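Novice: okay, here's the prediction I keep looking at, along with the sequence it came from:
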Amino acid sequence: MTENHILDSATDRKNFGANTMQANIEIRHLRYFAALARELHFGRAADIIGISQAPYSQQIKQLEDRLGTRLFERTTRRVSLTEAGAKFLEYCDDILATLDEGVSHARAASSEEGGRLRVGAIRIAASYILPSVLRAFRRKYPAVIVEVFGMTTGLQLRKMEAGELDIALIRPASVPGSFKAELICEEGLCAALHKDHPLCQKTKLELADLDQQPMVLFKDTVGTDYSIALRAAIRKHDVSPNIIGEFTDTIGGVCLVGSGAGIAVLPESTRSSISQDVVYREINVPEVTAKLVMVRPDHSAGRKFDDFAALVTQACASTELWRAPPTPLDDINL
């Protein structure tokens, strides 16, 4: 087999890998070759591999014989790669890197570092918190398959009870006794208004501005903590909005506002929900915030679950990405 024939037949790495195995080339041959290609010195390469120079030289010669071409030029003073050797090194590096990655994943999959992690998340968590958490988690647990499910608070709790979720990121709600809930962050509130609403002319609203205004609220049955607190604050301050509709998630609230149904008071992160008919204003609702809670089994489910939870807590302690600036008045068509 000529040198040119070797180069022409190895046109892609997949076929090349198959051809090398058919030629009885073993993984040790590839590692020996790669060491010499890097060092270009038989003595140093043999030391790296951990064998004496004579059998090392024999293994390199055996590889060349099986390939049918010289990979190195040898003189009394120097060793250099031939053109075929330089090309072979490109493919050899890919094969060894793929093999090492496969070994790592196989070992991880058979240990605590493998398996599956099922995470439920409301929109703020899925949008602002989980992306960075997942990047960090994949670096530590490359073999773990993480499934993320965007769900409302109520649905996540039902899935947790059914054993279909491992971790839930929700608004505060009544949590079954077999789980523990940890407050991981909280955010302020904003008012969502239709772009034609007269209150859009104000840069900041007070709770009193809602008096006698058409308004939509979270359904009581959802049990969202800030929604319950908002209703209590409205009663405490003798504000009487005209409640004309309810919704079960923030997207539903934005949809109702965009239709002109009324004003909604929503978590500040809702500002990132873009609707051509909806604008957002800061609103002062004393002592009311929207909290985010992480729910887990009340016992440790394993190291990877604990590490994932720790990454979530760290991300929440450092992020304020959802704190979008208020919509400038100049951007609104009044």
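Specialist: Sure, I can see it.

Novice: CA only for contacts and neighbour counts going forward, please
Specialist: Noted.

Novice: now do the top helix by length along the chain: distance to the chain's middle.
Specialist: When every helix of the chain is counted residue by residue (DSSP state H), the longest turns out to be helix 83-109. Taking the mean C-alpha point of helix 83-109 and that of its whole chain, the gap between them comes to 27 Å (Cα atoms, centre = their mean, to the nearest Å).

Novice: following element in sequence after it, please.
Specialist: Proceeding N to C from helix 83-109, the next assigned helix or strand is strand 116-121, under DSSP states H and E.

Novice: and that next one, what does it pack onto?
Specialist: Using 3 or more Cα pairs under 8 Å, 6 or more residues apart in numbering; DSSP states H and E, the elements in contact with strand 116-121 are strand 145-150, strand 167-170.

Novice: now for these, which one comes closest to residue 100?
Specialist: Using Cα to Cα as the measure, strand 145-150 is the one of the helices and strands packed on strand 116-121 that comes nearest residue 100, at 19.4 Å.

Novice: most packed of the helices and strands packed on strand 116-121?
Specialist: Greatest average neighbour count among the helices and strands packed on strand 116-121 goes to strand 167-170 (a mean of 27), per mean count of other Cα atoms under 10 Å.

Novice: what lies in contact with that strand?
Specialist: Applying Cα atoms under 8 Å, 6 or more residues apart in numbering, the external contacts of strand 167-170 come out as 118-122, 125, 152-153, 156-157, 160, 292-297.

Novice: try it against this one:
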Amino acid sequence: MELRHLRYFVTVAEELNFSKAALRLHTAQPSLSQQIKDLEKRLGIQLFNRTKRKVELTTEGESFLPYAQSTLLQADLTIQKTQKVANELSNCLSISFGPVAELKIFPNILPSLRFDYPDLKLNLQSMNEIQQQKALESGQIDIGFVRENLTGPDLRSSLLFREKLIFLLPKTHPLCRYECIPIRELDHEALIIASPEHAPTLHRSVMHFSKQHNIKFNFIQHAGNILFNINSVNMGLGCAILPNYIEPMIKNHPNIAIRSLEVEPPLIDLFMSFNTKNNQKNIEIFINAIQNKKFQQHY
């Protein structure tokens, strides 16, 4: 038994006329009559009494009618709810991000995006660099803001900007006497460095900088996130080299100072990456919003 059989039965029961019911159902009367007979055979009961002058429900038919109507109503509601979910998914954009996007990208993009596309639902997920790459590759998210130029069969990336690294140290540190710290003064200084498991690009940049200039840092701690890095400096555990997006967070900080170095630390890139198999319409909307802002290439 199929839903169409129930729909045919309910329509005939409402009209009590096969010709009128056939018109409502946009089908031929002989075909409708055969469908009702097939339903009666399947159920093993007679649903209608038919004469040349009238059609009426049998007692069994009257009993069956409310259940058939309820089943059709439930089927219609199920279809509507499923279509609603599908429509919401088609209007959803999943975005992963790290702190830099939260501070430098979203405040410039999201307010106007919300205004221009009020039906677009944004699913924002905070992830570290490695988590973002895995989520992009699997299609779990549509867009990510990462430090690596991710490439692959389904991945595309574009450079948003290059960011300076800054040197942080406790205000009580002896090196605070310098406005510009000589490189050789950094030898054997305690340094909190980003964890390679959570921020591999930043970790590699700092390691390459120290190797390039033969700086013998004392790496005392791997930090799993930026806040731990900052708090470690705040507690006087050591110094740190971090992207300059954190500068507003520590401006006028009572315990942390920023100093320039005799040799400029390297720049670190920020890319916007997306999965080409995901919802391209919504991805394109977001990319256009990013491009319209024209972020500075160097921060």
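Specialist: Thanks, I have the structure now. From a predicted model like this one, the values you see are computed outputs, not experimental measurements.

Novice: quick revisit: so which bits of the longest helix of structure 1 are buried?
Specialist: Residues 84-85, 88-89, 91-92, 95, 105, 108-109 are the ones in helix 83-109 of structure 1 that count as buried (16 or more other Cα atoms under 10 Å).

Novice: got it, and stretch 47-57 of structure 1?
Specialist: For stretch 47-57 of structure 1, the buried set under the neighbour-count rule, 16+ other Cα under 10 Å, comprises 53, 56-57.

Novice: got TSV for those residues, with distance to residue 314 of structure 1 and secondary structure too?
Specialist: Output for the buried residues of stretch 47-57 of structure 1, formatted as TSV (distance: Cα to Cα, whole Å; DSSP: H, G, I helix; E, B strand; the rest coil):
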residue	distance to residue 314 of structure 1	secondary structure
53	52	helix
56	50	helix
57	53	helix
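
Novice: dump those to JSON lines, plus distance to residue 288 of structure 1.
Specialist: Converted to JSON lines, the buried residues of stretch 47-57 of structure 1 look like this (distance: Cα to Cα, whole Å):
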{"residue": "53", "distance to residue 288 of structure 1": "75"}
{"residue": "56", "distance to residue 288 of structure 1": "73"}
{"residue": "57", "distance to residue 288 of structure 1": "76"}
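
Novice: what helices or strands is the longest helix of structure 1 leaning on?
Specialist: Taking 3+ Cα pairs under 8 Å, 6+ apart as the contact cut, helix 83-109 of structure 1 packs with helix 3-9, helix 13-22, helix 27-39.

Novice: okay, the angle between the longest one and helix 83-109?
Specialist: To tie it back to what came earlier, the one meant is helix 27-39 of structure 1. Using axes from the mean of the first three to the mean of the last three Cα atoms, to 10 degrees, the direction of helix 27-39 of structure 1 lies 120 degrees away from that of helix 83-109.

Novice: what range does helix 27-39 of structure 1 cover in structure 2?
Specialist: For helix 27-39 of structure 1, there is no aligned range in structure 2, judged by TM-score structural alignment.

Novice: now the first one
Specialist: When structure 2 is aligned by TM-score structural alignment, helix 3-9 of structure 1 has no counterpart there.

Novice: which elements pack onto that helix?
Specialist: Packed next to helix 3-9 of structure 1, using 3+ Cα pairs under 8 Å, 6+ apart, are helix 83-109.

Novice: now do the helices in the stretch 1-150 of structure 2.
Specialist: The residue ranges that make up the helices of the stretch 1-150 of structure 2, judged by DSSP state H, counting those that start in this stretch, are 3-15, 18-25, 29-43, 59-90, 99-100, 106-116, 129-138.

Novice: quick one, which of the ones you listed is nearest to residue 231 of structure 2?
Specialist: Residue 231 of structure 2 sits nearest to helix 99-100 of all the helices of the stretch 1-150 of structure 2, at 15.3 Å, using Cα to Cα.

Novice: average distance between that closest one and structure 1?
Specialist: Taken against structure 1, helix 99-100 of structure 2 registers an average deviation of 1.3 Å after superposition, with mean Cα distance after the TM-score superposition for structure 1.

Novice: list of residues touching that helix?
Specialist: 226, 245.

Novice: can I get the helices and strands packed on helix 83-109 of structure 1 in TSV including mean neighbour count and distance to residue 129 of structure 1?
Specialist: As requested, those are exported to TSV (neighbours: other Cα atoms under 10 Å; distance: least, Cα to Cα, whole Å):
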stretch	mean neighbour count	distance to residue 129 of structure 1
helix 3-9	13	49
helix 13-22	14	38
helix 27-39	18	42
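
Novice: now distance to residue 188 of structure 1 too, for the ones you listed, in a markdown table please.
Specialist: As requested, these are exported to a markdown table (distance: least, Cα to Cα, whole Å):
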| stretch | distance to residue 188 of structure 1 |
| --- | --- |
| helix 3-9 | 64 |
| helix 13-22 | 54 |
| helix 27-39 | 58 |
